[in-house]
Structures are given as structure tokens and as C-alpha cells.
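Peer 1: build me a structure from this.
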Amino acid sequence: MEHAKPLPSYLVQRYQGWKATSYAQNESWYRHLGSEGQHPRAMIISCCDSRVHVTSIFGADQGEFFIHRNIANLVPPYKPDGNQHGTSAAVEYAVTALKVAHLVVLGHSQCGGVQGCIDMCKGNAPALESKDSFVGRWMDVLRPGFEAVADVPEGEEQARALEKKSVLVSLENLMSFPFVRERVESGDLSLHGLWHNIAEGGLEAYDKTKDSFVQV
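Peer 2: Below is the predicted model of the structure:
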């Protein structure tokens, strides 16, 4: 592949530092992971945002979480067809092959994807409206969610409302997957909705009895 270039030196140095310290100190655990395969207890669906560090938030070790990241932590509705579905494939593998016991959707503050959806729905992002925009067509998943917060005061309050709504939209869409619904109804799988405040280090969980997010 003619366009591939050598790894930047700072990444090489960081890898070598990790290999000499963290790996060296836990070599037996890594060899166990390499030989025994993965057995994660939970799948986490989070945003691609570089500020959302899932394993750090929960103090997780390698092999503990099956993590899938995409723009605005969205899960599309169940729709088997000839197209490629990265998120749906990850959900299918986690639920049917890995048999995870928990499926967590993790939203966050200042989400660029959510803001893009707001701008698009208000007609302020013509580039996202283009049929050729991958981000725009992905954010179509959240359009119904915007309708539910359209009357919330504009700005941070509306953005925060849609960030949390994106979590609920994804949870609702997860239940459209037959293999997810089957395991949820049998009690073998539980769904969880979380929202992370990056600046404050906060974490809120959706409480169905209150139909709102409450501090963890």
C-alpha cells in the first residue's frame, strides 16, 4: 500500500514505554488473554470522541469490556439488508457470540455529533444534508430524537437534552433486534443508559421509574 507511512515517533516511544512497564509487569495476564480468548461481562457503546475514555471511567482491565465506538454513540434500528452495518454487527457478536450480561450505551457532554444533528435539523448544516455525507446520514438515526427536544431552549440546554435522548433512542433501537429482545426478556441481558459529563467527571444513569437521568 503506497500511501501507508511509518508510525509517528511519539507513538513508537509510547508503545515501547508501555511494553517495558505495564506489559512487563502484567505479562502473565496478557498471555492468559492471548491464549484463553475474551470473556467480557459487558458491551459498551460509546462515542468516538477522544475525551471519552471508557476504561478509565470504570477502572477496567483488558478483557473486561467489549467496546464499540461511533459518532454520537448511536444504535440504528434493526434492518438486515445488503448494506454494511458495523454497529449492528458489533451488537450481534457481543450478544450472540460473547453472551455479554450487560449492554451499556454511554453518551456524553459537548457531543459534536449531537450538535451536528441539531444544526442539520434546523437547516443550518447543508453539508450534512447531502446524500453523500456519511455523518449526516448516520445522524438521521437521531432525527426522531430531535423532535422530542425541539421545544427545549436553544443552546447548551437543548444540546444536553438531545445528548441524553440519543442514549434513549439507542436503547429503544436495541430492543428492535430480535436476539437482544429475546435475551432481555429472558433475564440474561440487561440494558443500561449512561451520560458522562466530561468537564465535571460526572456520570448519570437513566432511571426508568423517574424517566430521567440521575447521578450515579
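Peer 1: could you use CA atoms for every contact and neighbour count after this?
Peer 2: Will do.
Peer 1: so Leu7 versus Arg14, what's the distance?
Peer 2: Taking C-alpha to C-alpha, to the nearest Å as the measure, Leu7 falls 11 Å from Arg14.
Peer 1: buried set for stretch 186-202?
Peer 2: For stretch 186-202, the buried set under the neighbour-count rule, 16 or more other C-alpha atoms under 10 Å, comprises 189-196.
Peer 1: so what's Ala205 closest to, chain neighbours aside?
Peer 2: Excluding its sequence neighbours, the residue lying closest to Ala205 (C-alpha to C-alpha, 6 or more residues apart in numbering) is Leu194, at 4.4 Å.
Peer 1: please provide the structure for the following sequence as well, for comparison with the first:
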Amino acid sequence: MTKFTDLLDGYRRFRSNHWRNQRERWTELKEGQSPKVMIIACSDSRVDPTQIFDTNPGETFIVRNVAALVPPFETTPGQHGVSAALEFAVQFLKVEEVIVMGHGSCGGCAAALSQQMKDMPPGEGGFIADWITLLDDARAKVVQDHSDLDHDAAQLAMEHEGVKTSLSNLRTFPCIQEKEANGSIKLIGAWFAISEGKLHVLNEEHGKFNTVE
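Peer 2: Modelled structure (predicted):
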């Protein structure tokens, strides 16, 4: 099990190897960042985008949360963490692509499908239950198409619908609508299979996820 002391050992390896070997790169990054890609991924410890895509520091702007969800555009009072990150990436960093990456064995999607945390108090599952209500419409579609919600096929469908939901919600943001219309930004859906280590990319025209070879 990794503990903080293990992380410090990793930090020392980073200082001795990666940081030293990419010293020029880190000097450049001190002056600012200019990533062209934003990735919205799940907080799950098994799906680190920087590892999956083998990227270097400064190449991707990443937001991670339960089930890789994007809420729809809204202006109601509150702290809108994902929306703030999206706004910064799109309007100030001028990213050219936004990738929503779901994954296999997603606990957030499983909880949305089973509704096992519904009505739990905050701090005991209630925060999660409230967050994954963003998947209610996706769940309704899966329920309609799958009679056995405990089957792997229903879980997979839920994970795929989760990605599609976030893409749809992205398109409720005026800045995304404008930039997608003029071709200055592209939205991409993806799903990573943990067990196989394979990435699947959504063909939105056909609604299917295709394996990247």
C-alpha cells in the first residue's frame, strides 16, 4: 500500500531523474502553460490520463471528478468547479480539444445505475448521490435497453452513456457552442478499459465506441 512516505521516495526519484532530465522544459513551464488539450476524467486511481496518454508536464489540462461528469451550463449561485476549469481552459488557455474519458469498472456509474446511495445523508454517500443525479437520464435509457441491471452489459452501457451525457452538457455552454460552430474547438468522447488497457473513442455519428489500434 502506498503511503505518504512512499510518495516522498517517488518525489526524490522525480527530482533525480525526470526533473533533472527535463530541466529546460520546467524552465519554460515556469513562464506559463499553453496546453492544446483539456481532459475531463474520473478520479478513479486506476485511470491516470497522463499515464494512459504518456504525456509530459504542461501538455494537458486535466479535471478529474467522480464519473468524469460535466454539469450543464447554469448561472445559479454556488461554486461551479468543473465549469470554472472549463471556462479557464477554453477562454483563457484556448485549448483546441476537450476530451471526456470514462472507464471500465466505474464506481460512480455503478452507483448511478444501482441507486444504492440514494437518500443517504451528506458525508455518508449523499454528496455522491447528489452528484450522480447528472446521470439520471442516462440511467433511464440503460434501464429501457437492459432488463438485468446487474449484468456487465448494463454497466458498460452506463459508462458509455455517462461520456455521452458529459458531451451533451458541454454543448450547453455558450463558449463551447460558439467555438464548435466556428471549428476552433473539438469535443471527443473516450472510454478506457482497465482490464485490457485499451482506449475506445466515440464515433458520435454512429454512437459507438471504437478501439484505438
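Peer 1: would you pull the TM-score for this pair?
Peer 2: Scored by TM-score structural alignment, normalised by the length of the second structure, the superposition of the two chains gives a TM-score of 0.92; 204 aligned residues with a C-alpha RMSD of 1.3 Å.
Peer 1: and the buried residues of stretch 186-202 of the first structure, which two are furthest apart?
Peer 2: In terms of C-alpha to C-alpha, these reach their longest pairwise distance at Leu189 and His196, which sit 22.4 Å apart.
Peer 1: host element of the residue nearest to Ala205 of the first structure?
Peer 2: Of the helices and strands defined by DSSP states H and E, Leu194 of the first structure is found in strand 190-197.
Peer 1: residues in the second structure matched by that strand, start to end?
Peer 2: Across the second structure, the stretch matching strand 190-197 of the first structure (TM-score structural alignment) is residues 186-193.
Peer 1: so how far is that stretch from its chain's centroid?
Peer 2: Between the centre of stretch 186-193 of the second structure and the centre of its chain there are 9 Å (C-alpha atoms, centre = their mean, to the nearest Å).
Peer 1: and the contacts of it?
Peer 2: Among residues not part of stretch 186-193 of the second structure, those counted as contacts by C-alpha atoms under 8 Å, 6 or more residues apart in numbering are 47, 96-104, 159-160, 163-164, 167, 180, 198-202, 209.
Peer 1: tell me, what residue is most central in the second structure?
Peer 2: Nearest to the mean C-alpha position of the second structure, by C-alpha atoms, centre = their mean, lies Ala41 at 1.8 Å.
Peer 1: next up, the contacts around that one.
Peer 2: Ala41 of the second structure makes contact with 49, 62-65, 67-69, 100-102 under the criterion C-alpha under 8 Å, 6+ apart.
Peer 1: now render the residues you listed as CSV, adding distance to Ile132 of the second structure.
Peer 2: Formatted as CSV, these follow (distance: C-alpha to C-alpha, whole Å):
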residue, distance to Ile132 of the second structure
Pro49, 21
Ile62, 20
Val63, 17
Arg64, 14
Asn65, 11
Ala67, 8
Ala68, 10
Leu69, 8
Val100, 16
Met101, 16
Gly102, 14
